[in-house]
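Chemist: sequence below, structure please.
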Amino acid sequence: MRHTLPLAPQFYVTAPQPCPYLEGRMERKLFTALHGDGAQRLNDKLSKQGFRRSQNVLYRPSCADCAACLSARIDVAAFKPSRSQRRTLNRNAGLERRATSPWATEEQYALFRTYLESRHATGGMADMDAFEFAAMVEETPIRTRVVEYADQETGELVAVCLTDMLDDGVSMVYSFFDPDRARDSLGTYIILDHVAIARENDLPHVYLGYWVPGSPKMDYKAAFSGLEVYVGGRWERMRDPESYDAQLHPLSNDPIAEQVAEIALPDGQPLRPVRG
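Modeler: Purely as a prediction, here's the structure:
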């Protein structure tokens, strides 16, 4: 009988490039590939350590002299909607949720283009064509759903979220919505409904991606009660948002090799050295 050891993930680091959140800073990412039978377990394990998924890659910011990006999640048991969030739920009571397999449609892409042109016309996704959009949605080695929101009266698609199912929660990979319905606060509504999805499935967390102190475009995440952020290798309940800073000193961050050595893998898999 032949025995084989599980293939250990190989970690890499990207070259520095301009930070999309804080002007004048450079970002760098630590990443590894998601593939094979162990992809779901690896995604579950590393999501708890501040990693995010993009198609078949898991990544985490690993900047040389900045540690501003903090992975954020909502503790569902501790979450209570604010008065403003309750109004948002009421305004969107006429929407129908449809959870489907990760399959891209022309209707989704049309809404995606409208959203980008209104909100992120100069962002990194601005030139994404229909084939690249389909890859973003469909190239997933784990349990992923496309959660659509449609107007019950007209059937019009007004919002979409690409959502990963984790063993301890739901992870909102990417969401977009009709920018002409600004009064409805659809971005907030999608998060609120994902709290409901987590509760319906007895899952304790909703992963929101990264919260970045000092970045106005990320301020909305701090408005959710029960928010936790991943700091110094552990999750903590968010303090006063003003108490977090960008930690600019070059000695604030461990070297890449030390960061990789601290990553816990499923089933005690060994770590392989980081590659540039």
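
Chemist: from now on I want contacts and neighbour counts done on CA atoms only, so please keep to that.
Modeler: Noted.

Chemist: tell me which residues of stretch 94-109 are tucked away?
Modeler: 95, 97, 102, 104, 108, 109 (16 or more other Cα atoms under 10 Å).

Chemist: ok, residues contacting it?
Modeler: Residues from elsewhere that reach stretch 94-109 (Cα atoms under 8 Å, 6 or more residues apart in numbering): 130, 133-134, 137-138, 144-153, 157, 160, 162.

Chemist: how about 7 Å then?
Modeler: If you take Cα atoms under 7 Å, 6 or more residues apart in numbering as the criterion, stretch 94-109 is touched by 130, 134, 137-138, 144-152.

Chemist: could you do stretch 248-256 as well?
Modeler: Here stretch 248-256 makes contact (Cα under 7 Å, 6+ apart) with 64, 65, 66.

Chemist: tell me which of the buried residues of stretch 94-109 is nearest to residue 8?
Modeler: Within those, proximity to residue 8 (Cα to Cα) peaks at residue 102, which comes in at 27.2 Å.

Chemist: just the element for that closest one, please.
Modeler: Here residue 102 sits in a region with no helix or strand, counting by DSSP states H and E.

Chemist: tell me how far it lies from residue 171.
Modeler: 14 Å (Cα to Cα, to the nearest Å).

Chemist: which stretches of the protein form helices?
Modeler: Assigned by DSSP state H, the helices in the chain fall at 39-47, 83-91, 106-119, 130-138, 186-200, 256-261.

Chemist: most tightly packed of those helices?
Modeler: Among the helices of the chain, helix 39-47 has the highest mean neighbour count (mean count of other Cα atoms under 10 Å), at a mean of 20.

Chemist: here is the second sequence; please produce its structure so I can put it next to the first one:
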Amino acid sequence: MRHTNTIAPQFYVTAPQPCPYLEGRMERKLFTALQGDGAQRLNDSLSKQGFRRSQNVLYRPSCADCAACMSARINVAEHTPSKSQKRTLRRNARLERRATSPWATEDQYALFRRYLESRHAAGGMADMDAFEFASMVEETPIRTRVVEYVDRETGALVAVCLTDVLEDGVSMVYSFFDPDWQRNSLGTYIILDHVEIAREAELPHVYLGYWVPGSPKMGYKAGFSGLELHVGGRWEAMRDPSDYSAKAQPFHNDPISEQVASITLPDGEPLRR
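Modeler: Next up is the predicted model:
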């Protein structure tokens, strides 16, 4: 399905496919190309409206009868690590952060393969080869960094995060880590360190992707203080997680044409003319 307007960008909708987060549901995405001189500004603007980047595409869920997926970000000024998160920071004090340009390496790919085989052997990325991995890392038309975490004692690469730099924060596009370090809660540590990265850069937010009530895969995001969710077209401080429902709501979502028309472009104007 294609939806065009008198101005760029153009938006499209994917065909329904099984939802990776809620069993028995079908997912559908609204997406647009991210390219040209205005790519950075478009990414900045649409990230604030619940979109995520994957290579040169921006997307957000647009399911026919479900609105469970909500974009999540941490308000850095409102974040305070919990006691367990402080322990995670101490356990990983031996790690050194290294931020580099978006360039894939053999060490990164080897770590990526170990991570997938341990954690997501049946996932959609399980068959990704070295060339596809390089495309995931390197095909970016905006400001992107590869944040590596290296063990100071051994020099080993133990974690990596592909991170976009936005005008109002950093966006964690994809992260992976050494499965042998499972007890160190590296997934949590990478998020906590990105809060510090944003704080050092005086940026107000850390974008985490989507939080889905009822999905065990996404439950960990609710454990970060200062979490905000994009609900009903605006950001709100997260309430008690039990307040949010994953029930299918066939009459809740607006038609695709109305969703597209409500999107605001970088110049502050809606797509509808």
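
Chemist: sorry, back to before: for residue 16 of the first structure, find the nearest of the helices of the first structure.
Modeler: Of all the helices of the first structure, helix 256-261 sits nearest to residue 16 of the first structure, with 13.3 Å by Cα to Cα.

Chemist: average gap between the closest one and the second structure?
Modeler: Helix 256-261 of the first structure, aligned to the second structure and superposed, deviates on average by 0.6 Å (mean Cα distance after the TM-score superposition for the first structure).

Chemist: of all the helices of the first structure, which lies closest to residue 22 of the first structure?
Modeler: Closest among those, using Cα to Cα: helix 106-119, at 17.3 Å.

Chemist: the closest one vs the second structure, mean deviation?
Modeler: Taken over the aligned residues, the distance from helix 106-119 of the first structure to the second structure averages 0.2 Å (mean Cα distance after the TM-score superposition for the first structure).

Chemist: got the angle between that helix and helix 130-138?
Modeler: Here helix 106-119 of the first structure points in a direction 100 degrees away from that of helix 130-138 (axes from the mean of the first three to the mean of the last three Cα atoms, to 10 degrees).

Chemist: now helix 106-119 of the first structure, how far from the centre of its chain.
Modeler: Relative to its parent chain, helix 106-119 of the first structure has a centroid offset of 19 Å by Cα atoms, centre = their mean, to the nearest Å.

Chemist: residue range for it in the second structure?
Modeler: Counting by TM-score structural alignment, helix 106-119 of the first structure pairs with residues 106-119 of the second structure.

Chemist: list the contacts of stretch 12-27 of the second structure.
Modeler: Residues outside stretch 12-27 of the second structure that contact it (Cα under 7 Å, 6+ apart): 1, 2, 3, 28, 29, 30, 31, 32, 63, 215.

Chemist: nearest to residue 44 of the second structure among those?
Modeler: Closest to residue 44 of the second structure out of these is residue 32 (13.8 Å), distances taken as Cα to Cα.

Chemist: what sits against the residue nearest to the closest one when sequence neighbours are not counted?
Modeler: If the residues on either side of it in the chain are set aside, residue 32 of the second structure comes closest to residue 11, at 4.8 Å by Cα to Cα, 6 or more residues apart in numbering. Residue 11 of the second structure makes contacts with 2, 3, 4, 30, 31, 32, as judged by Cα under 7 Å, 6+ apart.

Chemist: distance to residue 229 of the first structure for the helices of the first structure - can I get that in CSV?
Modeler: Below are these laid out as CSV (distance: least, Cα to Cα, whole Å):
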stretch, distance to residue 229 of the first structure
helix 39-47, 12
helix 83-91, 21
helix 106-119, 26
helix 130-138, 26
helix 186-200, 16
helix 256-261, 18
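
Chemist: hmm, back to that, okay if I get the contacts of stretch 248-256 of the first structure as a markdown table plus distance to residue 123 of the first structure?
Modeler: Converted to a markdown table, the contacts of stretch 248-256 of the first structure look like this (distance: Cα to Cα, whole Å):
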| residue | distance to residue 123 of the first structure |
| --- | --- |
| 64 | 23 |
| 65 | 23 |
| 66 | 21 |
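
Chemist: from those residues, which land in strands?
Modeler: Using DSSP state E, no member of those sits in strands.

Chemist: those into TSV, with extra columns for distance to residue 56 of the first structure and neighbour count?
Modeler: Listed next are the contacts of stretch 248-256 of the first structure as TSV, based on distance: Cα to Cα, whole Å; neighbours: other Cα atoms under 10 Å:
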residue	distance to residue 56 of the first structure	neighbour count
64	25	20
65	27	19
66	26	21
